[in-house]
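Asker: Have a look; sequence and predicted model below, questions after that.
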Amino acid sequence: MKSEAVFSYHERTKHRPERSAPAPETMDWANQPEPFRFYRGAEVTRFDPEPDACGLSALELFAGPPPSPAPVTTENLGRLLRYSLGLAAWKSYQGATWALRVNPSSGNLHPLEAYVLMPEKKGFSVSHYSPFLHGLEALHTLDGENTHDTVQGVPLILTAIHWREAWKYGERAFRYTHLDMGHALSCLTFAARMLGWSVQIMDGIGSDTLTRLLNLDQVSWPGWEEEKPICLLWIGPKPPESGLTARLEASVPSPCCTSPNALSANHRTWDAIDTVDEATEFPSHWAFAGLPPAPMAPRPPLVSAPEWPSGKATAESLLLKRRSAQGYIKETSRISLSHFKGILKSLMPGNPPFALLRQPSAIDLLFYVHNVEGLPSGLYLLVRTQKKARLMADLQRPFLWEEAVDDVPFYFLEPGDMRRLARLVSCNQEIAGDGAFALSMLADFEMTIQNTHYQYPLLHWEAGMIGQSLYLAAEMAGLAGTGIGCFFDDLIHEHIGLEFKAHQVLYNFTVGVPVRDARITTLPAYAHVDKL
C-alpha cells in the first residue's frame, strides 16, 4: 500500500542520537548542483528588478483589510515573483559569492522551479521563471480558447528537483523539498497580498497532467536531474474561471524547442526518495479534505501596542530582509509578551497563508520558552488543530495544561529551563537553546496518512508555511528566525509521552537576536543583470 511506503520512508529517515538518517558521508563539492535552471535557446523577457513600492506597510501584510486589487499586468506579475521567488541579495566572503532568495530553502539549495502559464487569445504561453535573471524564459504554448477578454489571473506550476537537496542531505531530502514548498507557498501568498491578489492551490489535476503540460516528459536529461511537478496554483485578483482544470487537461503543448542546463556531472542514487515520491504523487481529480476556497479577508490585529519594531517599514523591505540566523546572542535574546502574543496570533489557522490548504489544520506547536517577558520558562503548546482533548489523551505525561495567554489557545505544560532539551532534540545545535524561544511542529500524522497517502507532502507544506510566517513575524519583532531540519524525532516524542505514532514532529524552529558576521558583505540582488 502507498501509505505503508510513506510510513516506512518517514521512519527510515529519522535522525537518532546513535545514527543519522542515510546521507552522504562527505560533501562531494565537485558535483554540487547548479542552483539556477536555465533553458538554452529560450527568449527571455526580463522584469524590472526594482519596481515601485505598492504602498503597503510591513504591518499590513499581517493585519487589516487587503488592498484594492491591482490589474494583472506583466509589471505586477514581475512584482509578485520578485518578492516571492526572486533574489533578496548576494553575499560575499573572501572572494566567494552566493545568492540569497526571498523564499527560504534547506541549506540554501533551492529544489523548486516555477513555470508561468500566461493566458493568450489561443490558450497559454508557458515560461520558466528565472530568479537569476528575474525574467521569463519562453518555452512553448498550450492550444485552446480563453473565455475572458481580460486576464483574471495567472496559473503557475511549481516543480521539484530532489537531487539539489539529496546531494547534501541524502534520503531526508524529500522531507526538505516539501518544507521548501511550504516556504514558497507562504512567500507567494504574502507577495500576492501586496497586490490585493489571492493564491489558490488547484486540486483536481494530477501529476501526470502537469508533467505533460510542461513537456517535462519530452526533455532528455540525466534521470537524477528530472523535475517532478508538485502542484498547480491560481494567482490573481479573481477566482479561476469554471472549468479551468478541464481546459488545461484538454490542452496540447507545442513541441519543445529549448533544453535545460545540466546541474551536475555525476550523482548518487537514493532509491528511497523515488519510492516515496511515487507513493505520494497526486492522482487525477484529487481533492482537499472539505473546506471551500477561502476568500481574501481582513487579518486579525496582532497586538495594538507596543509598536512593532519593523511595522512601519514597507512590505517589500520586510520580504527582502528575511534571513536565516546562523547564531544568537544568548544574553539579549528576549521578546516582549505583547510581540510574542502577536506571533502566536499570526500562526493560527484561517489566516493567510494557511487558508491555502482548504482543509483543517493538522499541526500543533510545542514551544520551548527560554526568555519571553512575563512568561515562566518552560514547555508550552499552541493548539492549532482544535483537538485539545485528543492531545491531552495522547501526551502521556502529567502536564499542567494551564491557559498561558489571553485570546490564544496557548497552554503551559511544565516549568523549567528548556534550553538543554531544545538543543538536545535539535541534533545538539546550540542555536536552539540560545534564542528567546524554540518550537517543534507536531503533526497529526498516522490518521492523516492512512486516510490519504498524498497528504504526506501536504503536512510538510503546512509546516513550511508556519516556518515562513515565523521568519517574517520574527523580523517584525526585531529578531530573526531559523528553521532546523535536523532533529531527533523520537526524543521529542519520548519527552512529551507520545507512545504511539499518531503524532510526529516535522520541523523545528527557533527565534532570537542574531549574531551579525561583519566579515560577510551584502551585495545588491540584481546588479549582475546589467552586466549580462
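Answerer: Alright, I've got the coordinates. Treat the numbers as computed from the prediction; the structure is a model and nothing was measured. Numbering: from 1, shown residues only.

Asker: drop to CA atoms for contacts and neighbour counts, all remaining ones
Answerer: OK.

Asker: three-state assignment of Phe340?
Answerer: helix (DSSP: H, G, I helix; E, B strand; the rest coil).

Asker: Hmm, Val372 and it touching each other?
Answerer: Yes - taking Cα atoms under 8 Å as the definition, Phe340 is a contact partner of Val372 at 7.3 Å.

Asker: The two - which one has more neighbours?
Answerer: Between Phe340 and Val372, counted using other Cα atoms under 10 Å, the more crowded position is Phe340 (22 against 19).

Asker: residues in contact with that one?
Answerer: The neighbours of Phe340, taking Cα atoms under 8 Å, 6 or more residues apart in numbering as the test, are Val372.

Asker: what separates the nearest residue to Leu347 once chain neighbours are set aside from Gly107, distance-wise?
Answerer: Taking Cα to Cα, 6 or more residues apart in numbering as the measure, Leu347 lies nearest to Ile466, with 6.4 Å between them; neighbours along the chain are not counted. Going from Ile466 to Gly107 by Cα to Cα, to the nearest Å gives 18 Å.

Asker: cool, and Leu375?
Answerer: Counting by Cα to Cα, the gap from Leu375 to Gly107 is 33 Å.

Asker: Show me which of the two is the more surrounded one.
Answerer: With neighbours defined as other Cα under 10 Å, Leu375 and Gly107 compare such that Leu375 has more, 15 against 12.

Asker: three-state assignment of the more buried one?
Answerer: Assigned with three-state DSSP, Leu375 falls in the coil class.

Asker: Correct me if wrong: it contacts Ser336.
Answerer: No - proximity of Leu375 to Ser336 does not meet the contact threshold set by Cα under 8 Å, at 9.5 Å.

Asker: Determine which residue lies closest to the centroid of the protein.
Answerer: A centroid search over the chain (Cα atoms, centre = their mean) returns His183, at 1.3 Å, as the residue closest to the centre.

Asker: this is the other structure I want to compare:
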Amino acid sequence: MWQDWLSQRRRKSPVAAAQQNPERPRSGNRQPLTLRLHAETAQTAGRLQTMSTDVDWSRQPSIYKLYPTVARLALTEQIDCDFPDTLEVVQRLSPHAALAAPAAWNLETLSRLCYYAYGPTAQQALPGATLTLRAAPSAGALYPAELYLALRGAAGARNGVYHYAPGEHALELLRPADWIAWLADAAAELPAVAEADAVFAISSLWWRTAWKYGPRAYRYCLQDCGHLAGNVILVAAALGYTATVVYNFVDEPVNRLVGLSSAQEAVQILVAIRADRAYRPPPRGAPDQPAPLALESLPPMQPDAAVDAILPAAGATALREPAAVQALRRCPAALVTETEHRQLQSPDQAPLLRPTVPVSLCQSLLGRRSSHQFKPAPLPGDALSAIIQALDVAYATDSAQGALELVMIVIRVEGVPEGAYRYDAASRGLILERAGNLSEWAMHLSLDQAFCAAAGAVIFFAADLGNLVQQCGDRIYRNLHLEAGLRAEAAYLVAHALGVGCTGIGAFYDLETVRFFNLPETTAIIYELAIGTPA
C-alpha cells in the first residue's frame, strides 16, 4: 500500500531513503528510444553524488546565432507597451474566445511579435560577466531555442523565410518568396497553416544547453521551445490575431526550408498566425523543392558527447510522411488517473482573479523573472486558483489536449489545507491525496532545493508517458515536454501579474516524485513549477 510506503519513508530522512532505494532505468532493446533516454537521465541521489559539479565555462557557446552574409531587416527600435491585461490575454487563448480588432499586419507588428516573444529584456551583472535575459525563460539562461518565421503579405517586409536575431532585433532573410504552402504540405494540409499570414518555426540548438547539463538537456531544450511558443501565441492574442500551435508535421521538409541539420539544430514546434480574420482562399500548390541553403552561421557548431547521446531519441521523434502526422493527431490522450472524489477543494472558476492595478501583457513579458527565494508567507487562495486556470487553459492546436495532469504539494495557501493534491480537470477542483505539512518533501523532491520548502505550492506536470509512447510513438514524448513549457509560460505571466513568485524546475527526483504521489509506474514527471510569495 502506498500509505505503508510513505510511513516507512517518514521514519528515515528522505535522502537516506533515496540512497537505499535507487531508481534504475528499465532496460531492453525494445524500449522506445525516448523512454530509454528519459530513464537514463532520471535524477537519483546516487547519480547526483557521482556527478561532477565543475562547469567548464570556457566551453559555453554564444547564446546568439547570426547569419553574417544575408540581408538584414531592422525592426522597430521603440517598443511601446499598450497590450491588454495579462489575465485577459490568457483567457483569450481559448479558441472560442472573442478577439479584439486585429492590429495592422506590417513591419511594426512583426517587431512587437518578435521582441515580446524572445527579445532581450534585461541584463544581470554576474562576477566577471553580464547575463542578458530574454522575454522567455530558459534553463540556466542558455537559450537553446531559435526563432524562424515564414511571412506573407506583411507591409514593409517582403515575403520570405527569416531568422530572428534577438541581439540586433532584426530579421535575417534566408529565402525570398512565399513558402507557407510548403509548410502546409509538411503539416498534412492543416487549414490553420495553409491560411496563415505567418508561420513561426521554433528550433532547438542542442549544443547550447547540452554542454552544461548533459543528455538531460533534451528535456530542457523542449521545454524552452514550449515557453517561447507560449509567448508567441500570447502576443498574437494581444494583437487580436488567431494563433494555432502545430505539434505534428513532417520534420525533414521544415528543417530543409530553414537550412538546418537535425544533428545540430532542429525545428520542434510551429505556430501558425492568421492576422486577417476575413477569409481568403490560400494559394494553391507548394513552391518547387527548396534549394539547399549554404549559408554561413555564427558561431560554428562544436562536437559534444552529450549531443551525440541526445540524437537517437530526438531522431526517433521525427515524422516522415503526412499519414504519420494525421495518425498522431487521432491518437487519444491517456490520463494518468481516474477521478475519485475524496475531498474537494474547488478553486474559483472564471473569470481569472484581477489584480488591483491591471498589469499589461507587455509589462509581464518585460518584468517576468524566475524566483529563487520565497518568503514563508501564505499565498492568497485565489492566486493559486488563477495560476491553475492558466495551466489548464484551452488553446487552438492540432493535438489532443488533456494528457498532462497536475499534482501538487500545497504548503502555505490561504483557504487550502496543506497537503498533497491532484487537480481534477473535469470538476476543476483539487482532490486531497494526503494531508499534513509536506514542506520537507517539497524541498527534497526538488533536488533538496531549500527555497521550495518556503514556497506556497510546488506543482508537478505528470503524464502516462509509458503508455502514451507505446500507443502514439516517440513523437508524443516531444509534444508533452513542449506543451508543459507552453502551459508553464502562461502560468509564469499570470503569476507576475498577481505579484506571485514563480520558477520552472526541470530537475527533480523523477521516480521518487511518481511514488510520492502514488502514481502508476508508467507515469513520468515532465516539469515542475514552484510558486510563492517573492522574497
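Answerer: Ah, there it is. Remember, predicted model here, so these are calculated numbers, not experimental data.

Asker: thinking again about what came up before, can you get me a residue count around the residue nearest to Leu347 of the first structure?
Answerer: Close neighbours of Ile466 of the first structure, defined as other Cα under 10 Å, add up to 26.

Asker: Can you classify it by secondary structure?
Answerer: Put simply, Ile466 of the first structure is helix when judged by three-state DSSP.

Asker: The alignment partner in the second structure of it and Phe461 of the second structure, how far apart?
Answerer: Using TM-score structural alignment as the criterion, the counterpart of Ile466 of the first structure in the second structure is Arg487. Taking Cα to Cα as the measure, Arg487 of the second structure and Phe461 of the second structure are separated by 10 Å.

Asker: Residues that sit against both of these two, list them.
Answerer: Residues within reach of Arg487 of the second structure and of Phe461 at once, by Cα under 8 Å, 6+ apart: there are none.

Asker: one step back: for the match of Ile466 of the first structure, what are its contacts?
Answerer: Listed by Cα under 8 Å, 6+ apart, the contact set of Arg487 of the second structure reads Gly226, His227, Gly230, Ala390, Leu391, Asp392, Val393.

Asker: Let's see that with 10 Å instead.
Answerer: Under the criterion of Cα atoms under 10 Å, 6 or more residues apart in numbering, the contact list for Arg487 of the second structure reads 223, 226-227, 229-230, 388, 390-395, 404, 461.

Asker: what does Ala139 of the second structure give?
Answerer: Counting by Cα under 10 Å, 6+ apart, Ala139 of the second structure has contacts Thr209, Tyr213, Ala217, Tyr220, Cys221, Gln223, Asp224, Gly504, Ile505, Gly506, Ala507.

Asker: Tell me the one of these nearest Gly160 of the second structure?
Answerer: Minimum separation from Gly160 of the second structure among the contacts of Ala139 of the second structure (Cα to Cα) is found for Asp224, which lies at 25.4 Å.

Asker: The closest one: neighbour count?
Answerer: Under the neighbour criterion other Cα under 10 Å, Asp224 of the second structure is assigned a count of 29.

Asker: what about it, which helix or strand?
Answerer: Take DSSP states H and E as the rule and Asp224 of the second structure turns out to sit in helix 217-238.

Asker: cool, and His444 of the second structure?
Answerer: Secondary structure (DSSP H and E) places His444 of the second structure in helix 439-445.

Asker: Distance from the chain centre to stretch 506-524 of the second structure, please.
Answerer: 20 Å (Cα atoms, centre = their mean, to the nearest Å).

Asker: likewise stretch 25-33 of the first structure?
Answerer: For stretch 25-33 of the first structure, the distance between its averaged C-alpha position and the chain's averaged C-alpha position is 25 Å (Cα atoms, centre = their mean).

Asker: in the stretch 401-532 of the first structure, which spans are strands?
Answerer: Along the stretch 401-532 of the first structure, the segments classed as strands by DSSP state E, counting those that start in this stretch run 402-403, 410-415, 437-444, 480-484, 503-512, 521-523.

Asker: can you tell me what part of the second structure the shortest one aligns to?
Answerer: I take that to be strand 402-403 of the first structure. Mapped onto the second structure with TM-score structural alignment as the criterion, strand 402-403 of the first structure occupies no residues.

Asker: same question, the third one
Answerer: On the basis of TM-score structural alignment, strand 437-444 of the first structure is assigned to residues 457-464 in the second structure.

Asker: can you count the residues close to Pro281 of the second structure?
Answerer: For Pro281 of the second structure, the count of nearby residues is 7 (other Cα under 10 Å).

Asker: any idea how far the closest residue to it other than its chain neighbours is from Gly419 of the second structure?
Answerer: With Cα to Cα, 6+ apart as the measure, Glu195 is the residue that lies nearest to Pro281 of the second structure, at 7.1 Å, once sequence neighbours are left out. Distance check for Glu195 of the second structure against Gly419 of the second structure: by Cα to Cα, it reads 48 Å.

Asker: more crowded one of the two?
Answerer: The neighbour comparison of Glu195 of the second structure against Gly419 (other Cα under 10 Å) goes to Glu195, with 23 against 19.

Asker: Give me the mean deviation of the helix holding Asp224 of the second structure from the first structure.
Answerer: Helix 217-238 of the second structure: mean distance to aligned residues in the first structure after superposition is 0.9 Å, counting by mean Cα distance after the TM-score superposition for the first structure.

Asker: can you tell me what part of the second structure stretch 312-329 of the first structure aligns to?
Answerer: If you align by TM-score structural alignment, stretch 312-329 of the first structure falls on residues 358-375 of the second structure.

Asker: number of nearby residues for Arg27 of the first structure?
Answerer: Small correction: residue 27 of the first structure is Met, not Arg. Neighbours of Met27 of the first structure under the rule other Cα under 10 Å: 12.
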